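Engineer: I would like the atomic coordinates for the input below:
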Amino acid sequence: MLVSFDQKEYQKLNDKSYQLEKRRLQIELLKLQEDVIKNKRRICIVLEGRDTAGKSSAYKFFTQYLIPKNFKYVNLGIPTKWESSHWFQRWKKVIPKKGEIAFLDRSWYTRALTEPVMGYCSEKQYRDFMNRVIPWEQNLIDDGVEIIKFYFSLSQDQQKRRMKARKHSELKYWKLSPNDERIVTKWDAFTLYKEQMFEKTSPDLSPWIAINANNKMIARLTALRFLLNQTDYEEKKLLKPLTWSKNINNYKVLLEGVEFNNLDYEQYKVLSKYMDDE
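Structural biologist: So this is what the prediction gives:
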């Protein structure tokens, strides 16, 4: 069961309304974290997607006001030879402890996506992973781990724009590795493996939540909104849909640290494709 979650009410947010909604959601997220601490819950939030989809900026957005000692950021990087052949043991070590939220900037699903596309794992390793991953997740859930799997989806044109912006940015050029440039050329292969992943690893117990990430600002709000709607916690406030004026003016975009103010919506739509992660 693949869940596509798209908050259409966010499409015309300007900076002021974005900040108001961001604050509203982050207050609720802090309530959730306090409930996790109090009741010794374990929440594991998976952030997957293509390069430049906004996984890292989503993590920063989620955790901006959380209590630091009760969440952790996980980005394991390149596996060792032992880790590559003991895949689930590698990831079992980063599963959240009681009273903790873990944010995984890429996860065990690297073996369903990047690794087979780039030839970093064998066909046997890939098949073994696909056969074992859902029973493995079921065991985690039975042990009390709450798993939320987000997939940040963006268009090929949008990825090319972001890659180009990184390459020519004096502040973010280091984010673009030779490996990133290689995987961009394998768009179709990545799409094939992504669709296989959705088909075979999205059961009711741990479905994939697809977030439209062509606009990072909207994607962050949408993902957090989904998490709060789907998760129980004490003093939870019903997040009623907000109605934004269709005539909102004064949009703002931050590009390379420079603010462009007083934009109309059409100007904002063009420039926001290149905006900073925040």
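Engineer: Only C-alpha atoms from now on, for both contacts and neighbour counts.
Structural biologist: Noted.
Engineer: quick one, strands of the stretch 151-278 of the chain?
Structural biologist: Under the criterion DSSP state E, counting those that start in this stretch, the stretch 151-278 of the chain carries strands at the ranges 208-212, 251-255, 258-263.
Engineer: Next one: C44 from L140, what distance?
Structural biologist: Separation of C44 from L140 (CA to CA, to the nearest Å): 10 Å.
Engineer: These two: which has the busier surroundings?
Structural biologist: C44 (21 against 16; other CA atoms under 10 Å).
Engineer: Name the helix or strand for that one, please.
Structural biologist: In this assignment (DSSP states H and E), C44 forms part of strand 42-49.
Engineer: any idea how far F260 is from I218?
Structural biologist: Applying CA to CA, the value for F260 to I218 is 19 Å.
Engineer: Please say which of the two ends up with more neighbours.
Structural biologist: Taking neighbours as other CA under 10 Å, F260 and I218 compare with I218 leading, 21 against 14.
Engineer: Let's compare: structure for the following, please.
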Amino acid sequence: MNDEDRKPDMSLERQRRLEEELIDAYDEELEMEVDDRILDGDAAFTDEARSTRRLYFKELFRLQGELVKLQDWIVHTGHRLVVIFEGRDAAGKGGAIKRITQRLNPRVCRVAALPAPNSRERTQWYFQRYVPHLPAGGEMVLFDRSWYNRAGVERVMNFCTDDEYEEFFRSVPEFEKMLVRSGIQIVKYWFSITDDEQEIRFQSRIDDPLKQWKLSPMDLESRRRWEAYTQAKEVMLQRSHIPEAPWWVVHAVDKKRARLNCIHHLLSQVPYHEIEHPAVALPARVHHPDYIRQPVPAEMMVPEVY
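Structural biologist: Down below sits the predicted model:
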């Protein structure tokens, strides 16, 4: 088979991947609905693919049930948990975070996704702006990128000096050890994807108007500087992998496998158990014979278009 013969197959595979990316962007309930239609009626999906996707949802919902138990245990014990998600742009960090938080109480499980530092924050102690987001007792905080920005994007894009970069690596082990000594558990994940996979995901964002907002000039520049990011990642993992807060690498080329593996591993890192709750009984509504419900003015009602 020559190169010309391979081109149509490569084009079909690319189209299939772009369609998968589109489906994957939907929220879980809508994704399930779309998948059901595909699983039941699209002959292009093999029996193996249908079976794999059904297993994904079965395991996802099971693991989300365990996350609810973890949440109850965290509240009951006053445990403090920090989970750091790092990785290249489009590595799937946000998708994993969404599946973790989807069934949880946002007052217990919070996401911290800080923007670029402002002019005042740039003059502060580097870790200072992250400290207010650390968990109190009975809380779990997921950092969608973290203080490791300095080891990644700031290093690659020359947003920090060499001295600031070296000071970060002198400080970050001590900072994390201090947090652990204070009772905060830290779990750090690096989501790893290939060069080809990032290209596909970026192209999907370009082609999908609902996802174009995810692409920033910084994302596009990061694509050009792939090798510089690789080198920065390697240094980061080497210099900040400590026993008190080790790094864990998630193979993330397959998004769905990555989500399941990450959630399964996170659950294994915490010694949680199911907390018994008293049975919930719905109280009877109290009726007052002199109560008269006031009508709502028609102009206040939302039009029933659907």
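Engineer: Return the most buried member of the strands of the stretch 151-278 of structure 1.
Structural biologist: strand 208-212 (a mean of 23; mean count of other CA atoms under 10 Å).
Engineer: Next, report how far that strand is displaced from the centre of its chain.
Structural biologist: Computed by CA atoms, centre = their mean, to the nearest Å, the separation of strand 208-212 of structure 1 from the middle of its chain amounts to 9 Å.
Engineer: Run the angle between that strand and strand 42-49 for me.
Structural biologist: Orientation of strand 208-212 of structure 1 against strand 42-49 (axes from the mean of the first three to the mean of the last three CA atoms, to 10 degrees) gives an angle of 50 degrees.
Engineer: Mind reading off the mean deviation between strand 208-212 of structure 1 and structure 2?
Structural biologist: Taking mean CA distance after the TM-score superposition for structure 1, the mean distance separating strand 208-212 of structure 1 from the aligned residues in structure 2 is 0.4 Å.
Engineer: now for that strand, which elements pack on it?
Structural biologist: Packing partners of strand 208-212 of structure 1 (3 or more CA pairs under 8 Å, 6 or more residues apart in numbering; DSSP states H and E): strand 3-5, strand 145-153, helix 216-230.
Engineer: Look up the counterpart of that strand in structure 2, residue range please.
Structural biologist: The aligned range for strand 208-212 of structure 1 in structure 2 is 247-251, by TM-score structural alignment.
Engineer: do stretch 181-198 of structure 1 as well
Structural biologist: Under the alignment (TM-score structural alignment), stretch 181-198 of structure 1 falls on residues 220-237 in structure 2.
Engineer: which parts of the matching stretch are buried?
Structural biologist: Of all the residues in stretch 220-237 of structure 2, those buried under the rule 16 or more other CA atoms under 10 Å are 222-223, 228-229, 232-233, 236-237.
Engineer: Measure the mean distance from the strand holding C44 of structure 1 to structure 2 post-superposition.
Structural biologist: By mean CA distance after the TM-score superposition for structure 1, the fitted strand 42-49 of structure 1 averages 0.4 Å away from its aligned residues in structure 2.
Engineer: need the longest helix for structure 1.
Structural biologist: The longest helix of structure 1 (DSSP state H) is helix 15-38.
Engineer: Map N39 of structure 1 onto structure 2.
Structural biologist: In structure 2, the residue paired with N39 of structure 1 is T77, using TM-score structural alignment.
Engineer: still on that earlier bit, roughly how far out does the match of stretch 181-198 of structure 1 sit from the chain middle?
Structural biologist: Taking CA atoms, centre = their mean, one finds stretch 220-237 of structure 2 lying 20 Å from the centre of the chain it belongs to.
Engineer: Go ahead and name everything in contact with it.
Structural biologist: Applying CA atoms under 8 Å, 6 or more residues apart in numbering, the contact partners of stretch 220-237 of structure 2 are 88-89, 151-153, 155-156, 195, 199, 247.
Engineer: How about H133 of structure 2, nearest residue that isn't a chain neighbour?
Structural biologist: Leaving out its chain neighbours, the residue that sits closest to H133 of structure 2 by CA to CA, 6 or more residues apart in numbering is A112, at 6.7 Å.
Engineer: Distance check, the equivalent of that neighbour over in structure 1 against S84 of structure 1.
Structural biologist: Counting by TM-score structural alignment, A112 of structure 2 corresponds to V74 in structure 1. Relative to S84 of structure 1, V74 of structure 1 is positioned 17 Å away (CA to CA).
Engineer: count of residues packed around the aligned residue in structure 1 for G95 of structure 2?
Structural biologist: Aligning on TM-score structural alignment places G95 of structure 2 opposite S57 in structure 1. A count of neighbours around S57 of structure 1, defined by other CA under 10 Å, yields 17.
Engineer: Neighbours of the match of A112 of structure 2, how many?
Structural biologist: V74 of structure 1 has 16 neighbouring residues, counting by other CA under 10 Å.
Engineer: Contact partners for it?
Structural biologist: Contacts of V74 of structure 1 by CA under 8 Å, 6+ apart are 94, 102-105.
Engineer: about what we covered before: now distance to F88 of structure 1 too, for the helices and strands packed on strand 208-212 of structure 1, in JSON lines please.
Structural biologist: What follows is those, written out as JSON lines (distance: least, CA to CA, whole Å):
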{"stretch": "strand 3-5", "distance to F88 of structure 1": "25"}
{"stretch": "strand 145-153", "distance to F88 of structure 1": "15"}
{"stretch": "helix 216-230", "distance to F88 of structure 1": "25"}
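Engineer: residues making contact with stretch 19-35 of structure 2?
Structural biologist: When contacts are defined by CA under 8 Å, 6+ apart, stretch 19-35 of structure 2 is touched by residues 53, 57, 201, 204, 208.
Engineer: List only those of the residues you listed flagged as buried.
Structural biologist: The neighbour-count test (16+ other CA under 10 Å) marks 53, 57, 201, 204 as buried among the contacts of stretch 19-35 of structure 2.
Engineer: In these, find the pair that's most separated.
Structural biologist: F57 and S204 (23.0 Å; CA to CA).
Engineer: Can you find the partner of K211 of structure 2 in structure 1?
Structural biologist: Aligned by TM-score structural alignment, K211 of structure 2 pairs with K172 of structure 1.
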